[in-house]
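Asker: the sequence and its predicted three-dimensional model are supplied below.
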Amino acid sequence: MFPPRTIVRRTDSANETDQRRKRLRRRTMIYGLLSCE
């Protein structure tokens, strides 16, 4: 159905977006703690 290259690209892009979200969450958590204190 889908060539392997497109699947790999999709998974890679998904992993990258997940990592970016995690980084943003960490930053928001740190900023939230600083603002609360």
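Answerer: Received it, and whenever you're ready, just let me know what you need. Numbers count the residues shown, from 1 in each chain.
Asker: from now on I want contacts and neighbour counts done on CA atoms only, so please keep to that.
Answerer: OK.
Asker: and the helices in the protein, which stretches?
Answerer: According to DSSP state H, the chain carries its helices in the segments 4-36.
Asker: which residue is nearest the centroid of the chain?
Answerer: By C-alpha atoms, centre = their mean, the chain has its centre lying nearest to Asp18, at 2.3 Å.
Asker: look up how far Cys36 lies from it.
Answerer: The gap separating Asp18 from Cys36 is 27 Å, by C-alpha to C-alpha, to the nearest Å.
Asker: next, the one to line up against it:
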Amino acid sequence: MPGSPINLSVLLARFKADLSNFTLKRSKFAAHKKYLT
């Protein structure tokens, strides 16, 4: 794995975006479940 700092920052940004997207979906799903019950 090449240790390029540019690639590392891009991967980190992509990981953060995926993580925030996942938490957003999870909170939406939890709110949806709350409305259903």
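Answerer: Received, thanks. Bear in mind that the values here come from a model prediction, so they are computed numbers and not experimental data.
Asker: TM between them?
Answerer: Once superposed, chain against chain, the TM-score is 0.82 (TM-score structural alignment, normalised by the length of the first structure); 35 aligned residues with a C-alpha RMSD of 1.4 Å.
Asker: if I look at the residue nearest to the centre of the first structure, how far off is Arg25 of the first structure?
Answerer: From Asp18 of the first structure to Arg25 of the first structure the distance is 10 Å (C-alpha to C-alpha).
Asker: give me the common contacts of the two.
Answerer: Counting by C-alpha atoms under 8 Å, 6 or more residues apart in numbering, Asp18 of the first structure and Arg25 have no common neighbour.
Asker: can you check which part of the first structure stretch 5-19 of the second structure sits on?
Answerer: Using TM-score structural alignment, stretch 5-19 of the second structure corresponds to residues 5-19 of the first structure.
Asker: that stretch vs the second structure, average offset?
Answerer: On superposition with the second structure, the mean distance recorded for stretch 5-19 of the first structure (mean C-alpha distance after the TM-score superposition for the first structure) is 0.4 Å.
Asker: from Ala13 of the second structure, how far off is Asn7 of the second structure?
Answerer: 10 Å.
Asker: what of Phe22 of the second structure?
Answerer: 14 Å.
Asker: what do you get for Pro5 of the second structure?
Answerer: 12 Å.
Asker: more neighbours: those two, which one.
Answerer: Neighbours were tallied for Pro5 of the second structure and for Ala13 using other C-alpha atoms under 10 Å; the higher tally belongs to Ala13 (12 against 9).
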